[in-house]
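[1] Here's a sequence, model it:
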Amino acid sequence: MIGYVTVGVTDMDKAKAFYSGVLADLGAKVLMEMDRIAFIGKSMSEPMLSVCIPYNGEAPNPGNGNMLAITAGSKENVDALHRKALELGASDDGAPGQRIPDVFYGAYVRDPDGNKIAFFHFG
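    Next up is the predicted model:
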């Protein structure tokens, strides 16, 4: 159902390096790019993330209550993605941990532009 989700960024090269670096172990890479937008994912036929300089030329603003949630596949992958994001310049917004007993394990970061990202595993 979801084709892609877009987050606004200030620096395309930095954003592409951050997201493709964080998501590389999940098989994602930059699939297509144009002047002010790039699509990152496993394939053009699966949901993707796009990073974009806003069309109106104004500063990108992270939304209050907006969050990108990336399924990690395991608790260990949640930990690894959180660690990798921090290494690539994210700020911690919630260390990895069990949020709902036996149901939801997650970790949270803010990308270099302040967009909130959750890495999670159900089960």
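
[2] Could you use CA atoms for every contact and neighbour count after this?
    Noted.

[3] mind listing the strands for this protein?
    Listed from the start of the chain, the chain has strands (DSSP state E) covering 4-8, 29-33, 37-41, 48-52, 68-71, 91-100, 104-110, 116-122.

[4] burial count for residue 100?
    Burial measure for residue 100: 11 neighbouring residues, criterion other Cα atoms under 10 Å.

[5] can you tell me how far it sits from residue 35?
    In this structure, residue 100 lies at 42 Å from residue 35, with Cα to Cα, to the nearest Å as the measure.

[6] cool, and residue 71?
    Counting by Cα to Cα, the gap between residue 71 and residue 35 amounts to 29 Å.

[7] So the two - more neighbours on which side?
    Counting neighbours by other Cα under 10 Å for residue 71 and for residue 35 shows that residue 71 has the greater number, 14 against 8.

[8] wait, isn't that one in contact with residue 119?
    Yes. Contact criterion Cα atoms under 8 Å: residue 71 and residue 119 qualify, at 5.9 Å.

[9] Quick one: neighbours of the closest residue to residue 107 other than its chain neighbours, just the number.
    Leaving out its chain neighbours, the residue that sits closest to residue 107 by Cα to Cα, 6 or more residues apart in numbering is residue 96, at 4.1 Å. Close neighbours of residue 96, defined as other Cα under 10 Å, add up to 23.

[10] And this one, please, so the two structures can be compared:
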Amino acid sequence: MQLYASVGSNDLGRAIPFYEALLGSIGWSKLFDNPGGGSFFGSIADGWFAVVTPFDGAPATVGNGTMVGFAFNSQKEVADFYAKALELGGTDDGAPGDRGGGSFFAYFRDLDGNKLCAWTFAPPA
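    Predicted structure coming up:
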């Protein structure tokens, strides 16, 4: 199964470099620019993630309860991705840690306030 997810932005000039650096830190690169504004990142094998101008032309808003998660193979990778997001200007929304049931999650928000997470079920190293 492949995953495709997108978030909206009201400032693509800031958002695209944020995602180029953040997603670049896990080996994802820009696939193409969206004709309506924004960019798509990822790969056919791993899925796609986009930051775009909303199609309806209305301002982008943060969805209450909406979140995009990125799966990793280790707790260190989760912590590193979270740290990279904060280094790039993202904000903390739940530091990396055990969330029960063998899960390890970290939550943060991008520059527009969209909620993202990094997660794994890998045991501690």
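
[11] Superposing both, give me the TM-score.
    Their TM-score after superposition, calculated using TM-score structural alignment, normalised by the length of the first structure, is reported as 0.89; 121 aligned residues with a Cα RMSD of 1.5 Å.

[12] Now do the contacts for the residue nearest to residue 107 of the first structure.
    When the contact criterion is Cα atoms under 8 Å, 6 or more residues apart in numbering, the partners of residue 96 of the first structure are 78, 79, 82, 105, 106, 107, 108.

[13] Just flag the most distant two among the residues you listed.
    With distance counted by Cα to Cα, no two of those lie farther apart than 82 and 105, which are 12.1 Å apart.

[14] and those two? which has more neighbours close in?
    More crowded of residue 82 of the first structure and residue 105, by other Cα under 10 Å: residue 82, with 27 against 22.

[15] List just the nearest of the contacts of residue 96 of the first structure to residue 67 of the first structure.
    When the contacts of residue 96 of the first structure are compared for distance to residue 67 of the first structure, the smallest value, 9.5 Å, is given by residue 108; criterion: Cα to Cα.

[16] correct me, but the closest one touches residue 119?
    Yes. Look at residue 108 of the first structure against residue 119 with Cα under 8 Å: they come within range, at 6.4 Å.

[17] Need the residues touching each of these two.
    residue 82.

[18] how close does residue 122 of the first structure sit to residue 1 of the first structure?
    Taking Cα to Cα, one finds residue 122 of the first structure at 20 Å from residue 1 of the first structure.

[19] actually residue 19 of the first structure, not the one I wrote
    Distance of residue 19 of the first structure to residue 1 of the first structure, given as Cα to Cα: 22 Å.

[20] which one of those two has more residues nearby?
    In terms of neighbours (other Cα under 10 Å), residue 19 is the more surrounded of residue 19 of the first structure and residue 1; the figures are 21 against 5.

[21] how about the nearest residue to residue 104 of the first structure, chain neighbours excluded?
    According to Cα to Cα, 6+ apart, the nearest residue to residue 104 of the first structure is residue 122 (4.7 Å).

[22] should've said residue 89 of the second structure
    For residue 89 of the second structure, ignoring the flanking residues on the chain, the nearest one in space by Cα to Cα, 6+ apart is residue 111 at 6.6 Å.

[23] Surely the one you found touches residue 15?
    Yes. In terms of Cα under 8 Å, residue 111 of the second structure counts as a neighbour of residue 15; the distance is 6.6 Å.

[24] Which residues are in contact with each of the two?
    With the criterion set as Cα under 8 Å, 6+ apart, the contacts of residue 111 of the second structure and residue 15 do not overlap.

[25] what about residue 61 of the second structure, how many neighbours?
    When counting by other Cα under 10 Å, one arrives at 14 neighbours for residue 61 of the second structure.
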